[in-house]
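Visitor: coords below, sequence missing:
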């Protein structure tokens, strides 16, 4: 059985710190995020850090792999205290700061900085500035081998994204890289455009980058502003969408259409999808859903499920519900696979399903599992609907 912190052989001060923070067991600290050390304000952060250090030094709390406690790194008490005041527990936390930022720490003189630099070298900890310099060196070596100069903007973008292996750029999509590296999409697109134009990274198979499409500078900039890097990305847009691009006039569109026609890329109008939505009595907002999924007739809904409709409508529950009831009225029977997640509009009348959504935020039978029968009555569902809902829930 796990001991409580009050039973451990630690100082009274540490026990008092944990008690005031409501921490009774070691397991509560094992889930703590040590990258952003903070307290609820009941005790100073420095006191909390000292108490945690005591637990780790005595072996009651494990030290994360490849981490070095500041208090066990050989630093003087003065330097340790200054780092604790900056909410640091491990030496690796110093990699968030540049040399200039460390020098500006309160009461941090040249002697303290030299001491800290020596310890960081011993444990192979680099300041942020040092990391940037390493990336710059690697990127310069790469451009020297390619015999090509890279602009300062592209250098800065790759340094910020910590990309030194260009295979990451050639293999990953712009969306994946921006998500993984947390980098501005516009900057990355401009960097990729330059690197492909200069032949530093290969162009993906069956793709035509803007830089090779023979487009004017104005049109090139318009498309890059829309986060478009390859001409094939234009197939995600209808003709009407493209005509609404900022600064894209009739002449620019004709230039773009000619380039796409020459390269075998088709720009489709959304007219038939808009007309199909109108024929079903749906608002124009459904046009985008139908265009993205190439649905232009009622027969396209055969063999689909309510989950397919939900995905088709971009996760818009109300929109999927409306489309479902409309299809049922026209005799289109959607499939219902065995699943724990059954949408309420599949088993309840439209008025009841809308009421459950509006008053109870209930969308599926899984959501309804959190409500007792009395709760469902309070929302306004009829007894018949509740019986049907409960029987469906019991069958799963």
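Guide: Received, thanks. Here the structure is a predicted model, which means the values were calculated and not measured.
Visitor: Could you use CA atoms for every contact and neighbour count after this?
Guide: OK.
Visitor: tell me the SS of the closest residue to residue 226 other than its chain neighbours?
Guide: In this structure, residue 226 finds its nearest non-sequential neighbour in residue 245, 7.8 Å apart by C-alpha to C-alpha, 6 or more residues apart in numbering. For residue 245, the assignment made with DSSP: H, G, I helix; E, B strand; the rest coil gives coil.
Visitor: Okay, one more to line up with it:
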């Protein structure tokens, strides 16, 4: 059964489609927290949740404390709902800076929220320390929230990762992954092997970027009958990168 055939609003159908869910079977095992993690932060998911709950397609997360079960002012509760927070544990995925920018969260409600977090042992961390640490490595600024979400606070946290792990941290942003990879490599990080390779692990950055830009090729496995040795050999024996790629990709 397709999502499109569900008895939910067109907005909810569009929202699910935007995160790649098109079949009802893909909702199996999903709960509120796993679903909201697929959406941008501060996305108001409550209408979608209510519709899916009414149809029995969304499981409540286990061992989670709902904001409806915690004594708090209606103003704070509404502010949390508007910003997509339905369970207390979600707050730890937000930085202090994020929370201060929650809509309709005033000084009094911030103090109230801090008291609740203290009572339930929920730590709200600042992103400032991450920025201060990684600024010296000239990391792209857009990666800081991703590092925060993945509890990465120093360069050693990248040890024993694969480049695919880095790609997931960068939320499947190939350009950001490549840029971060070379910064880490310059600073002594050696990535573990995995079942494939990104082109930038094999080729110089300029050539890898060109392959991505012109042919949307970013993985070694995307080139038929090719491996790391063949790719490097083709480049070394060819007069130009373009000629080597033309032969490897069978471009007329």
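Guide: Here it is on my side, so go on. Model, not experiment: these values are computed from the prediction.
Visitor: Quick one: map the residue nearest to residue 226 of the first structure onto the second structure.
Guide: Residue pairing (TM-score structural alignment): residue 245 of the first structure is matched to residue 102 of the second structure.
Visitor: From what I see, its match and residue 77 are in contact.
Guide: No - the pair residue 102 of the second structure / residue 77 is not scored as a contact, 12.0 Å apart, by C-alpha atoms under 8 Å.
Visitor: and the two? which has more neighbours close in?
Guide: residue 77 (19 against 15; other C-alpha atoms under 10 Å).
Visitor: With adjacent residues omitted, what lies nearest to the more buried one?
Guide: In space, residue 77 of the second structure is closest to residue 67, 6.9 Å off (C-alpha to C-alpha, 6+ apart).
Visitor: Next, count neighbours for that neighbour.
Guide: For residue 67 of the second structure, using other C-alpha under 10 Å, the count is 18.
Visitor: Map it onto the first structure.
Guide: Residue 67 of the second structure maps onto residue 210 in the first structure, by TM-score structural alignment.
Visitor: residues in contact with its match?
Guide: The contact partners of residue 210 of the first structure, taken as C-alpha atoms under 8 Å, 6 or more residues apart in numbering, are 193, 220, 229, 230, 231.
Visitor: Which of those remain contacts when I look at the second structure?
Guide: Here is what carries over to the second structure from the contacts of residue 210 of the first structure, by both residues aligned by TM-score structural alignment, their matches' C-alpha atoms under 8 Å: 220, 229, 230, 231.
Visitor: which element follows the helix or strand hosting residue 134 of the first structure toward the C-terminus?
Guide: Taking DSSP states H and E as the criterion, residue 134 of the first structure maps to helix 128-146. Later in the chain than helix 128-146 of the first structure, the nearest helix or strand by DSSP H and E is helix 152-160.
Visitor: so that next one aligns onto which residues of the second structure?
Guide: Going by TM-score structural alignment: helix 152-160 of the first structure matches no residues.
Visitor: Tell me where the stretch 51-200 of the second structure has helices.
Guide: 74-82, 96-100, 107-119, 128-134, 144-149, 163-169, 174-186, 199-202 (DSSP state H, counting those that start in this stretch).
Visitor: Just the buried positions in the second one, please.
Guide: Applying a neighbour-count criterion of 16 or more other C-alpha atoms under 10 Å, the buried positions in helix 96-100 of the second structure are 96, 99.
Visitor: Mean distance between that helix and the first structure after superposition?
Guide: Superposing on the first structure places helix 96-100 of the second structure at an average distance of 0.7 Å from its equivalents, by mean C-alpha distance after the TM-score superposition for the first structure.
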